[in-house]
Structures are given as structure tokens and as C-alpha cells.
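Would you be able to build a 3D model of this:
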Amino acid sequence: MGNVDRLNRQILTAYWIVAAMVIAVDSTYFFSGANAEEGHSPSSLLTRILLILGIAGLGELLYASFRRYGRQIVVGISLTMAYINYLNLSAYTESSPGILLMFPMFVPLIYFDRRLLDGFGVSNIVLYTAFYFLVERPFYERGIEDFALRVLMLAASLLLGRLVLIRALEIGRQVELLTQAQQDLIVDKAVSQRLLKTDALTQLYNHGTFYEYLEDLVDQCMRNGLEIQVAVLDIDNFKKINDTYGHLIGDLVLKEVSIRIGMIVAPNDFAARYGGEEFAVIFTEKTIGESAEYTERIREAVQSANYSYMGNHPVTVSVGISAYEPGDTAETLFGKADGALYRAKRSGKNRVELYDAGRDTLSVRD
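Down below sits the predicted model:
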């Protein structure tokens, strides 16, 4: 609605510009003395000026009062102004240019409204017919051939307008279909890329995507001093869960753990299923202490979750965490967190351990 209002406002403003141009031309032509012999008086000039200004003002008043009929008002005012200008020119010429009466036929094209075009096109032909027999024929003695030519021009302009509008609507539909097809391709591409980047079971990022992101962040650490931490989480005794309850229950446990991780990590962090029962998280914009607190919350959330589908058997995770240090690569940073994870496993499981170079062995995986 707002776009239509702006369009209507622009057209009404254009009418004021047209009115100003008509008044300027009319006044210049009058004061040049070209028609002094015809007896045109200043009062007739003033009347024409007031008439054209009154029509433009009437359009403003009607639009302000009946905005819901804005299109009809705008087209109606254009039709009225066309006939006023047509009459004004009749004061100076023996044969007014009928093209003036054709202009209102094309205003509805701006709105792409076929009904509006047909309605005002037919109205224009009927109005000119009445105008000819009531004004032009008795007062200006215009011949019937002029009438036939004007009607033919108006009918032709209506037909041309309809053809232009039909073609414009067809092009619009084609553009819409192309746009929709392009949007569908973009969506399909996004879905495909997501499928390539995520783990199907847990909907977390997969192993390959994790390493791509980790390598990019390590590069930022080297270049810009970014601080990141990596946590590696492993579900304790997961093989026993699979052996006791079956792989279907094991999959449910993996989903539950991934949900708990996703609920706790911050929007700027990166969680992935590294493989099997193992998960990895990259923490950004945090200190090592803050990241350790996040991993502790994840551990507690996993432990307190409801695993009713396996008789509320407890599920826990062990976590190793390490911070980036100058000289680290993506592999060594992950390896330090993995070494801390092994210590957490050896120390009784269900715990979070920070990497300690004096106690942990750097783990390197393929």
C-alpha cells in the first residue's frame, strides 16, 4: 500500500508540474499578442488559469479524502485535465490535437491494472462522443470526420494500451517464475551445502567441516591475535551402551548429547560431531577459564538429562580442553585437547581436564 501511495503522490505532483507548464505557455502565448485580433481578454486567461489550478487542487482534495480510491481519482483527474487543456487549445487553434485525449488512456498502465484501463478507456470514448455533439459540433462546427478520427485514435490507444499491459504482465510473470526458480536453486544449494557440512544423525557439523573452521581460526590467531580454545568430548562407556541397549538406543544417546551441547555453546562457538561417540567444540571470544566453565556446564547437562528409554541409566562425558598458543597448528591444538581428554578418562571419567604440558602427551590422529 505504501508503494501505491508514493506512486499516486508522484503522479499528483506531476499534474501540478503539467499545470504550471500549461499556464506558462498559455500566458506567454496570450501576452505575445499573437491572438489579440481574436478578442481574447485577460479575464478569459484568468479563468483558464484558475480552472487548471482548480482541477489539480481538486485532485489533491479528493485523494486526501478518499485515499482508498486513489487510482481512480488519479486517472479521473488526468482525464479531466486532458479535456481542459484540449479546450484551452481550442481557444487558439481551429483544430485541437486529439493526442491530448490519448494521454489519460496510458495512466492506468502505471498501475498494471487492466480493469482500470478498460473502464477509463471506454469512458474516455463515451465522454468524447458526448463532448463532440454537445460542444465541438455546435460551437466549433467541427466536421463528423474529425469526430470519427478522434474516436478511432482513442480506440486505437485503448487497444495499444491493452496490448502493452498484457505483454508487461506476461513479462512480469516470466520474471517472477525466473526469480522463483533462482530462489529454489539457492535454497537447494544451501540445503545441499548444509548436508555436506553437517552430520546426519546429530545435525552438528561434521569432522571435515570442523577442521576447515579450525584451520581458518588458527590462521586468524596467528595473524590477528585471536584467542580460541578447543574442547574434545567423549561419551563414557559408549560401547557398553551399544552392547547393552542396542545401536538404536545408542543413536538416541548421541542425539541427546548433541542437543545438550547445542543448547549451551554460544552463537559464535562451533560444535561438531568429530566421529563415533566423540564431539568437538571450538570456543571463541573467551578466556580458557570461561571455556572451561562452558564445558563443565555441558558435562553437567549431559549427566542430568533424562534417558528413560534405557531405564534412566546414567550417561556421562569426559572432556579435554586446550587453548591456542603461538606456534600451534590446527592439528597440534586439537592434539593437546585430545591428550587432556585421555587424562580425564584415566582419572575416572565424567570430568573436565585442561591441557597440561607436564602431564599430557600430545595426541596426533589421522
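
CA only for contacts and neighbour counts going forward, please
OK.

which stretches of the chain form strands?
Listed in chain order, the strands of the chain (DSSP state E) span residues 228-235, 270-275, 278-284, 317-323, 352-354.

which residues sit against the last one?
When you say that, I think you mean strand 352-354. By CA atoms under 8 Å, 6 or more residues apart in numbering, the surrounding residues in contact with strand 352-354 are 292, 295-296, 299, 318-322, 337, 340-341, 343-344.

By neighbours, which of those residues wins?
The most neighbours of any of the contacts of strand 352-354, using other CA atoms under 10 Å, belong to Val319, which has 33 neighbours.

In contact with that one, which residues are there?
231-234, 295, 299, 340-341, 344, 350-353.

Can you tell me which of those residues comes closest to Leu61?
Nearest to Leu61 among the contacts of Val319 is Thr295, at 68.2 Å by CA to CA.

so the closest one touches Gln229, yeah?
No: using CA atoms under 8 Å, Thr295 is not in contact with Gln229, being 10.9 Å away.

At the geometric centre of this structure, which residue sits there?
By CA atoms, centre = their mean, the mean C-alpha position of the chain lies nearest to Gln183, the distance being 11.4 Å.

got the contact list for that one?
So Gln183 contacts nothing (CA under 8 Å, 6+ apart).

I'd like the distance between it and Glu176.
Here the criterion is CA to CA, to the nearest Å. By it, Gln183 lies 10 Å from Glu176.

Then Ala357?
For Ala357 relative to Glu176 (CA to CA), the value is 62 Å.

same thing with Gly59?
Counting by CA to CA - Gly59 and Glu176 are separated by 34 Å.

more neighbours, the two?
Neighbours were counted for Gly59 and for Glu176 using other CA under 10 Å; Gly59 has more, 23 against 12.

Can you name the residues that contact the more buried one?
Counting by CA under 8 Å, 6+ apart, Gly59 makes contact with Leu12, Ile73, Val74, Ile77.

Please provide the structure for the following sequence as well, for comparison with the first:
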Amino acid sequence: MKYWRKYHPEINVDDPRYHQVSLIYSILLIMLAYFSVIGVLNVTLFDAAHIAVYDFSGFVLIAGIYFYVSRGSNFTVAGWLVTGTLIFVLLAFIHLAEGRNYSLIWVTILPPIAFFLHGPRAGAWVTGIVFAYCGWFFYEQLNRGIPGDLSLGAWLNFIEVATAQLFLFRYYERSRREAYEQLQTTSVTDPLTGLYNRLHLDVNLNTLLSSSRHKGLNLSVLLIDVDHFKKVNDEYGHLMGDRVLCAIATLLKEAVRECDFVGRWGGEEFLVVCPETDSKEAMTLANRIVESIQSQPLVEDIYATVSIGVAEASNNTNLTAEGVLHLADKSLYMAKSRGRNRAISMLSADSFDNALSNI
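This next block holds a predicted model:
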């Protein structure tokens, strides 16, 4: 486990911020080590106390940023602080060396960090401005006749490499982000219906249930099962059965609100998670779904019906995600036992048992 997780336990490996935060802490630790070691060397070995003051000042600045990052979670501000400090260090080093001893080569570490922390657009601006300044500084040194390894050829090489880096890292970072977004979409999506998959539904149900309980609000779920779906597969084939599932998925997406989560629970079952919704409102939605599906052919001349179990996690109960799903499953069983093509809501397991005894 990353050591910085003790400061930010809420950031897991699947969090989009995980690698960004890891890079921020890595840069800070490297800079802390750099300033402390070089500062000591400048005092003890090189007799350059004036440069050591700069090194120790940098150490204090980086330590302050480290403290800020470890005590907060505004990683956008932290990222800019790290980038700004890195630019200051690089440019200060280049000025102190007057461009000699290949000091300009250090500025090439900026692009991957800037693009990773700030994205293709901001990264391109930051890198472009710094590279343009370095090119101007290099050219001014040539005009002043600074001796050493500075030459017009070296200046042209720097311009070429800087331009290539700017475009290459911008392209790489944009491609990386697009690939990551595609991977995220694939990881939470059912490949057949395009709805959320069960894993994503599980995660969101737990999150929404916790949020609803914290706000003192209700949450309801609808567990939906396609009636006699095996007959559809047997009579029309599995490919046609898949088209029926996709048609039902489309109707579900059209029926729910923007704040609701709808996904494929498995096989011919679907789940709708309705935050800030009580059982009465959920039943209204469930009955609308039942009516919508039974009233029209789904694929060509194929009709189907669904049974729906509704369950509510009210703000005065301690139902877990597993508990509310269990209650929805019991309600679905009741809908099946009463003839299918209907929605049933059970407020508790006791109400289910009482209703079952009256059948």
C-alpha cells in the first residue's frame, strides 16, 4: 500500500486521482531529498553558502507544500504548487549555471509531469511558456558571448527537442486519458445492453445508501425480472432473446429519472436504484415500467412482460445494501407467485411472510 494512503484513506487504487496523488508525493519527496543533500554539499564540499541558502529555502518551501497536501484534499491546487515550484527550481538552476554544463537539459523533465498533473491543454501551455523562456534565455546568452558549450547549433537543437517534446507528450497524454476513459466505461458497462453492470450497481448502491442515510432521506430499489424469458430463447433463439433484453434496457432508460441508476443485474434481471425515493414513488415508477413493456412489441412481433420487486430503505431503518436487495428479491418472488406481470412492494420481511401465508 502507498505510504500516503494514511493521509488520504478514501483514495483507492480505482480512484482517478490515485496516480496523480502518487506522482505529487513522489515529486515532493525527491525535491526534499535533492534540496537537503545539495544544500549540505554546497556548504561542506563546494564552499558555496550563497547557493546553499537557496537550497535550504527550497527545502522549507517544499516541506510546506508537503504539509498542505497531507492535510487537505485539494489536489488541483497541490498540483499547481508542485509544478510552480519545479519550474522555479529548474529556471533558478539554469540561471545560476548561465546555461552552461548542459543545465538546460533539466527542463526536459517538466513536460511529462505537467501533462500528467494538468492534462493536455494546461500542460501544453505551461510547457510551451517555459520552453519559450528557456529558448529566449539561451539566445540571450549567445548574444552576450558567454563562453563554454553554448553555440548556435546547441540552441537550434534545444528548440527542436523542446518542440518535439511538446507535441509528443501532448499527444501521449491525450491518448492515455482517452484510453483510461474508455477502460472506465468498459469496466462499469454491461456489454450487451449498454447499462451499468452488477459491479458498478453494487458500488453505487452502497454509496447512495450511505449518502441517503446521512441526509435523512429514503432510497428504493426495483428488482426486475423478465417473465418466462426461457420460452423466448427456446422459441425465437438466443440472438432474438438478446435483442429483447436490449429493447427492455432501452425502455428502462427512458422510464427512469436522471438521478436513478439502472443496470443489468444478471441474466434477464435488471436493477433500478432510486435515491431520495420512498416506496410509494417507487411503485409508481414500477407500475409505469410494467405497463410500458407489456403494451408494445419489443422486437418485431415479440411481446414480453416483467415482474418487479420493490424495496425501500427508509431513513429510520438500518437496512444494509444486502438487506434492501434481499427484501426486493422477496417482493419479486411475491410478484411471481401472484401471476407475474406486476409490481409488488414489501416494507419488511414480516409483511412478506404474512402475505405469503394468505396465498
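
one step back: save the contacts of Val319 of structure 1 as TSV, and put in distance to Tyr63 of structure 1 too.
Below are the contacts of Val319 of structure 1 laid out as TSV (distance: CA to CA, whole Å):
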residue	distance to Tyr63 of structure 1
Ala231	66
Val232	68
Leu233	68
Asp234	70
Thr295	64
Arg299	67
Ala340	75
Leu341	74
Ala344	77
Asn350	74
Arg351	73
Val352	71
Glu353	74
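
quick check, nearest of these to Ser258 of structure 1?
Taking CA to CA as the measure, Ser258 of structure 1 sits nearest to Leu233 out of the contacts of Val319 of structure 1, at 10.6 Å.

Helices of the stretch 151-300 of structure 2, start to end?
Using DSSP state H, counting those that start in this stretch, the helices of the stretch 151-300 of structure 2 run over residues 152-188, 198-215, 229-236, 238-255, 279-294.

Format those as CSV; extra columns: distance to Tyr139 of structure 2.
As requested, these are exported to CSV (distance: least, CA to CA, whole Å):
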stretch, distance to Tyr139 of structure 2
helix 152-188, 7
helix 198-215, 55
helix 229-236, 75
helix 238-255, 61
helix 279-294, 70
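
gap between Gly153 of structure 2 and Thr207 of structure 2?
Gly153 of structure 2 is 59 Å from Thr207 of structure 2, by CA to CA.

of the two, who's got more company?
Counted by other CA under 10 Å, Gly153 of structure 2 and Thr207 do not tie: Thr207 has more neighbours, with 12 against 9.

which one in structure 1 is aligned with the more buried one?
Alignment note (TM-score structural alignment): Thr207 of structure 2 maps to Asp216 of structure 1.

before we move on, what about Ala255 of structure 2?
Aligned by TM-score structural alignment, Ala255 of structure 2 pairs with Ile264 of structure 1.

Ala64 of structure 1 - how many residues pack around it?
Count around Ala64 of structure 1 with other CA under 10 Å applied: 11.

tell me the contacts of His50 of structure 2?
For His50 of structure 2, the contact set (CA under 8 Å, 6+ apart) is empty.

What distance do you get for it to Val40 of structure 2?
12 Å.

Repeat that for Leu81 of structure 2.
When Leu81 of structure 2 is compared with Val40 of structure 2 (using CA to CA), they lie 25 Å apart.

Residues touching stretch 284-292 of structure 1, excluding its own?
For stretch 284-292 of structure 1, the external contacting residues (CA under 8 Å, 6+ apart) are Leu226, Glu227, Ile228, Gln229, Asn268, Asp269, Phe283, Ile321, Ser322, Ala323, Val352, Leu354.

try stretch 327-334 of structure 2
Against stretch 327-334 of structure 2 from outside (CA under 8 Å, 6+ apart): 221-225, 307-311, 343-349, 352, 356.

10 Å instead, please
Defining contact as CA atoms under 10 Å, 6 or more residues apart in numbering, one finds that stretch 327-334 of structure 2 is touched by 220-225, 271, 307-313, 319, 322-326, 335-338, 340, 342-349, 351-353, 355-356, 359.

Filter the residues you listed down to the buried ones.
By neighbour count, with 16 or more other CA atoms under 10 Å, the contacts of stretch 327-334 of structure 2 hold 220-225, 271, 307-313, 319, 324-326, 335-336, 340, 342-348, 352 as buried.

what's the closest non-adjacent residue to Tyr303 of structure 2?
Leaving aside its chain neighbours, Tyr303 of structure 2 sits nearest to Pro297 (4.6 Å; criterion: CA to CA, 6 or more residues apart in numbering).
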